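K.L.:
the sequence isn't on hand, but the structure is:
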């Protein structure tokens, strides 16, 4: 038999070769994202020019020429060529933020009791961080502590009146304390309630479907400021004599129900995006309705609408500023309230206070946005039809 020449057959695997130098590294990123075309190059040049023009002025105003400490507005007077200009733009008045920092964080919460909201904040961070890190085990126990135990402990710590703690009425709460507490409870309540409403709207039972549709469309058809006004002013008119609710509790219920209505539509969009074959496959396995939703449908639906869910959370976090309509002062409300202080009543301090409040809101909202993007990438395992 004629022997074949096997010298051309590979006897070992070729080693992995590095990527071409032109497609990796900082230079490749610049060519791809900044100067890929003539239009991109022009926009990049214009953007760099704007940054060079604006950024130094921002740095000078916010840091170099800023006033960081002082007893009143006189320390923020800026010396310019034409003389003293109390409302000039040559430097930020962070002395105002520094002087009012306690109120911005806690409102009129008693100074000697402020360790309680600080402890609540520490507990929130300690319980929230393990939930956000995928590699940390025991997520079920962590969720139980965060969603069930933490609100109960926080209630007794913040309100007091038990275990030897001084009672602090919610009318004295304010600042970031109100913003975070309102948004946290609204987020915890609105997501499961929104899921129930979304399932109810897709239900085959006419009464359940009708009630869910009426609630969702009625709440989504009116602004949040109206909901808060009705919860604060109109609700007590329908209660029996002598029966009343705390103003903070009314705001909490109003914001939570309002967010749940929007969350329901977000979740319903995810449910409608699931292919019919997923439902039929779950039915073929003999799963009941709740098993099918819990094990098959809902995990896929929630993964698809992560951007919508986080967008609702961010909107809810910012909308807490509307509680000012019912005489509650969140972060922005307490900053604006301090503008009336005669010791700090200048346009310069107002600008500095508003910019500080905007930065705090941006910090939280940007953090939620980036984490949602990370979660999307981590859960992006593909979707087969």
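P.N.:
Sure thing, it's come through. All values reported here derive from a predicted model rather than from experimental measurement.
K.L.:
please make it C-alpha for all contacts and neighbour counts, starting now.
P.N.:
OK.
K.L.:
helices of the stretch 251-385 of the chain, residue ranges please.
P.N.:
In the stretch 251-385 of the chain, the helices defined using DSSP state H, counting those that start in this stretch lie at 276-284, 289-292, 298-304, 306-319, 331-337, 347-379.
K.L.:
from the ones you listed, which stretch is densest packed?
P.N.:
Per-stretch averages of neighbours, counted by mean count of other Cα atoms under 10 Å, single out helix 331-337 among these, with a mean of 22.
K.L.:
second one coming, line it up with the first:
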């Protein structure tokens, strides 16, 4: 057999070549994502037509014909200079938002004491942000400060009556302050309480299971408005004479208990999704019930139901607007209350106020949604960190 000598052997990998010109660039992206098939092309054209019809009027109302400054409703009842709108029509009345902004944020909270609210907000953000960033160290200390120390400091700062701070009754609270306090306390209380209720519903102890089932099914069977009315109107009737609770505290308890019942069902779904082998493996290691639950079962269950947990948080954040029914003014409630101000009564005032309130709610809800997506990807077993 004739032998052939190898005259050349490759000693390094060939360099990667660029993709063909038609497979890269903006045109390639448009062709792949918007024009891949005839149906995609038709839908893209229809979408462009709809955007062309809707977006310009919205931008015109929000920006170009909007009134940004002014002292009263007169600026919102006139046509923008150079505008082509019908007589008596104008864009958004952002001057109304500008004039009432402080009230939308703090309600009737004493003007000279609003620095206390701002300080609480700064402290909350300063403690929450490091806790949400995985790379920041000392998570244990951070959690102790946020969940144990901060609530005490925030209570004395917001309410006052101690350490030389004037007392500010909760009836003067309003706006975004009420919305954030209700939702933050509700979130902080509903998650651990929901976990306990979910575990109790799966308990083998008949009394514990019955109590949890009755509570969950009763609360989930009535609307939040009913719970708020019970907490605000009916609860004082069952208290001893002369004993009462602050209305804001009653609303806090009602919202937290209502959210915890829904949270319990979300977490119970995660517990049921854990394979039986996980329980058996924990039992084979000789772990106690609480060790098995806290170290093996709950971490996996909570990871599975992150979307459901955040969905409950978002729903509770928006449902805080229902406290308007019991005479408390959250962000939406105080915006609606100001519609009756004759100084700013105009055709554009209600729409401008509602758009502003909706935008603020959207910012917080969108932020929670995006962070939950980030956590899902980070906790994904196959995700590269």
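P.N.:
On my side now, so go ahead. What you are looking at is a predicted structure, and each value in this text was computed from that prediction instead of being measured.
K.L.:
need the helices of the stretch 251-385 of structure 1 in JSON lines with distance to residue 123 of structure 1, can you?
P.N.:
Shown next, in JSON lines, are the helices of the stretch 251-385 of structure 1 (distance: least, Cα to Cα, whole Å):
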{"stretch": "helix 276-284", "distance to residue 123 of structure 1": "40"}
{"stretch": "helix 289-292", "distance to residue 123 of structure 1": "33"}
{"stretch": "helix 298-304", "distance to residue 123 of structure 1": "27"}
{"stretch": "helix 306-319", "distance to residue 123 of structure 1": "20"}
{"stretch": "helix 331-337", "distance to residue 123 of structure 1": "21"}
{"stretch": "helix 347-379", "distance to residue 123 of structure 1": "17"}
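K.L.:
for residue 21 of structure 1, which of the ones you listed is the nearest?
P.N.:
helix 347-379 (26.7 Å; Cα to Cα).
K.L.:
which part of structure 2 matches the closest one?
P.N.:
Using TM-score structural alignment, helix 347-379 of structure 1 corresponds to residues 347-379 of structure 2.
K.L.:
coming back round to it: right, and the helices of the stretch 251-385 of structure 1 - which one's nearest residue 157 of structure 1?
P.N.:
Comparing these by Cα to Cα, helix 331-337 comes nearest, at 20.5 Å.
K.L.:
mean deviation, that closest one versus structure 2?
P.N.:
With mean Cα distance after the TM-score superposition for structure 1, helix 331-337 of structure 1 departs from structure 2 by a mean of 0.2 Å once superposed.
K.L.:
look at residue 185 of structure 2 and say how many residues are nearby.
P.N.:
15 (other Cα atoms under 10 Å).
K.L.:
go on, residue 242 of structure 2?
P.N.:
6.
K.L.:
doesn't it belong to a helix?
P.N.:
No. Applying DSSP: H, G, I helix; E, B strand; the rest coil, one finds residue 242 of structure 2 to be coil, outside a helix.
K.L.:
and of the helices of the stretch 251-385 of structure 1, who's closest to residue 25 of structure 1?
P.N.:
Among the helices of the stretch 251-385 of structure 1, helix 347-379 comes nearest to residue 25 of structure 1, with 22.0 Å by Cα to Cα.
K.L.:
average gap between the closest one and structure 2?
P.N.:
Its matched residues in structure 2 lie on average 0.8 Å from helix 347-379 of structure 1 after superposition (mean Cα distance after the TM-score superposition for structure 1).
K.L.:
next one: that helix to chain centre, how far?
P.N.:
Helix 347-379 of structure 1 has its average C-alpha position 8 Å from the chain's average C-alpha position, going by Cα atoms, centre = their mean, to the nearest Å.
K.L.:
what angle separates that helix from helix 306-319?
P.N.:
Between helix 347-379 of structure 1 and helix 306-319, the angle comes out at 160 degrees (axes from the mean of the first three to the mean of the last three Cα atoms, to 10 degrees).
K.L.:
tell me what helix 347-379 of structure 1 is packed against?
P.N.:
Contacts defined by 3 or more Cα pairs under 8 Å, 6 or more residues apart in numbering; DSSP states H and E place helix 347-379 of structure 1 against helix 94-99, helix 306-319, helix 331-337.
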